[in-house]
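Enquirer: Provide a 3D model corresponding to the input given below.
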Amino acid sequence: MKIAILETGAPPGDLAGRFGDYPEMFRRLLLEDGDQTETFDVAAGRLPADPSAFDACLVTGSSAGVYDPLPWIAPLKAFLNAASGRTSLVGVCFGHQVMAEAFGGRVIQSPKGWGVGLHRYTASGEGWLSGLDTLAVAASHQDQVVEVPGGARVVAGSDFTPLGALYYPDRRAISIQLHPEFTPDYARALVEARRGSRYTDEQADAALASHQGANDRLEVGRRLRRFIEAGGA
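Expert: Predicted coordinates for the structure are as follows:
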């Protein structure tokens, strides 16, 4: 299996040195012996020349918003449309949002504020999350998909994030707002790194307490891999 990782952001401060960057987190989550990845720095203007050369293109999380006036976001959206149907597409957090925007949906900075901590979604029972009733995975976002693109199916969500996971059967694409690549240790370190800046002490304390619970990150990672192995079916 060969995966193109479209890197759209990086851990803050010294966290990459302690836990690895986002491509490394996804390699640990998804790869088995013999698999390969190639990382593309999207902000530097790098995107795969031929999406079909990869079994999947995976878009990482980012501190950017899809609505920000950054020069690399429009080319990324154009790439996703061009790659649709030619390879499997996977979006996580920002990747979930930019994929929705590229395919005709809408993303906003949510008036609900930050979603942080271990969030539990209810699964619809179809698509790439079929067979799961619920899933609990780390969240770290304030933007949300609020309009579903045509042809997409909502396969999981919560009261806080109703459109939390999507499946695009005609595009060989899936996405999720949560972060299965985050280990509990990294998720806790990220909360502490943002305490007092993005999160209040009350938010940070509640998020840290939530991460004491069991999570389903590895199961979601298995589902992502299974989707890629099946050719986006």
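
Enquirer: going forward, measure contacts and count neighbours with C-alpha atoms only.
Expert: OK.

Enquirer: distance of the residue most central in space within the chain from Gly125?
Expert: Against the mean C-alpha coordinate of the chain, by CA atoms, centre = their mean, the closest residue is Val92 at 0.9 Å. Going from Val92 to Gly125 by CA to CA, to the nearest Å gives 20 Å.

Enquirer: cool, Ala165 as well?
Expert: In terms of CA to CA, Ala165 sits 12 Å off from Gly125.

Enquirer: ok, these two, which is more surrounded?
Expert: Ala165 (28 against 14; other CA atoms under 10 Å).

Enquirer: contact partners for the more buried one?
Expert: Ala165 is in contact with His96, Val154, Val155, Ala156, Gly157, Ile174, Ser175, Ile176, Gln177, counting by CA atoms under 8 Å, 6 or more residues apart in numbering.

Enquirer: what about the helices in the chain?
Expert: Assignment of helices within the chain using DSSP state H yields the ranges 15-19, 22-30, 73-83, 94-102, 184-194, 201-210, 217-229.

Enquirer: what's the most buried one of these?
Expert: For the helices of the chain, the largest average neighbour count (mean count of other CA atoms under 10 Å) is found in helix 94-102, namely a mean of 25.

Enquirer: could you list every helix and strand in contact with that one?
Expert: Secondary-structure packing of helix 94-102 (3 or more CA pairs under 8 Å, 6 or more residues apart in numbering; DSSP states H and E): strand 56-59, helix 73-83, strand 88-92, strand 106-109, strand 143-147, strand 173-176.

Enquirer: for comparison, sequence B:
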Amino acid sequence: MKIGILQTGHAPDELLRDRGDYDAHFQRLLDGHGFTFETYNVVDMSFPESVTQCDGWLVTGSKHGAYEDHPFIPPLEDFIREAYEARIPMVGICFGHQIIAQALGGHVEKFAGGWSVGRREYDWNGEVIALNAWHQDQVIRRPEGAKVLAANDFCENAALVYEDRIFTVQPHPEFDSTFIEGLAIHRGPGVVPENQLQEVVANLDRPVNNNQLAAKIARFFKERTVA
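Expert: Have a look, this model is predicted:
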């Protein structure tokens, strides 16, 4: 099964050499599940020719806001809606989670409650799942028909499923502790409150459930369910 990675941003220059760009993170995350991958740098206006060019689509994270004025956002929203109508399975992570919601009628904004960074725990249908987060923007109003799979006190729409068509997650199952530490060092200072950055570092050794999310993503692509 061929997965098209719609790359909507690039990793910080300081982390590219050792960890690769965002597409590399997802290829590592989903390694062993039988997928092949092709990357499209939509942030640089490099789009697939058709929604049927791959068997499934994955929309990455980004430093950009879904509501910001960037050339790639309108055609990406059109692509999302076309894939939805064609029932091509799609997964979105962080910015991907947000832009998909926005494209399908939801609302995204800079959350008044501030940032969520580092290891965070989510109630996933009664099960506690820990993942690394790095966001201030949130899906404030979900689209009609989107069902909540996971939430916590800070983020009520932390994971959504749209029938058997789309599965999206606000935190980052593709980010390991090394990369989160790099973000805290290179992207956090002066942007994220210092006490939160200190908490990120303090929690680096605590486990996260990235492999569990990888299995959910793989199952959604193959079977159209995350149950």
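
Enquirer: can you put the helices of structure 1 in a markdown table and add distance to Ala136 of structure 1?
Expert: As requested, the helices of structure 1 are exported to a markdown table (distance: least, CA to CA, whole Å):
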| stretch | distance to Ala136 of structure 1 |
| --- | --- |
| helix 15-19 | 21 |
| helix 22-30 | 16 |
| helix 73-83 | 28 |
| helix 94-102 | 17 |
| helix 184-194 | 12 |
| helix 201-210 | 10 |
| helix 217-229 | 7 |
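
Enquirer: rewinding a little: now for the contacts of Ala165 of structure 1: which two are most distant?
Expert: Distance extremes for the contacts of Ala165 of structure 1: the farthest pair is Gly157 and Ile174 at 13.8 Å, using CA to CA.

Enquirer: okay, those two: which has more neighbours?
Expert: Between Gly157 of structure 1 and Ile174, Ile174 has the larger neighbour count (other CA under 10 Å), namely 30 against 23.

Enquirer: translate the more buried one into the numbering of structure 2.
Expert: For Ile174 of structure 1, the aligned position in structure 2 is Phe167, judged by TM-score structural alignment.

Enquirer: so stretch 220-228 of structure 1 aligns onto which residues of structure 2?
Expert: Equivalent residues of stretch 220-228 of structure 1 are located at 213-221 in structure 2, counting by TM-score structural alignment.

Enquirer: in TSV: the helices and strands packed on helix 94-102 of structure 1, plus distance to Ala204 of structure 1.
Expert: Putting those into TSV (distance: least, CA to CA, whole Å) gives the following:
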stretch	distance to Ala204 of structure 1
strand 56-59	27
helix 73-83	30
strand 88-92	22
strand 106-109	20
strand 143-147	18
strand 173-176	23
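
Enquirer: so which of those gets nearest Asp133 of structure 1?
Expert: Taking CA to CA as the criterion, strand 173-176 is the member of these that comes nearest to Asp133 of structure 1, at 15.6 Å.

Enquirer: how far is the closest one from where the chain is centred?
Expert: In terms of CA atoms, centre = their mean, to the nearest Å, the centre of strand 173-176 of structure 1 is set 8 Å apart from its chain centre.

Enquirer: with stretch 21-28 of structure 1 instead?
Expert: Averaging C-alpha positions (CA atoms, centre = their mean) puts stretch 21-28 of structure 1 12 Å from its chain's average.

Enquirer: ok, stretch 52-72 of structure 1 next?
Expert: Centre to centre, stretch against its chain (CA atoms, centre = their mean), the figure for stretch 52-72 of structure 1 is 10 Å.

Enquirer: measure it end to end?
Expert: From start residue to end residue, stretch 52-72 of structure 1 stretches across 21 Å - CA to CA.
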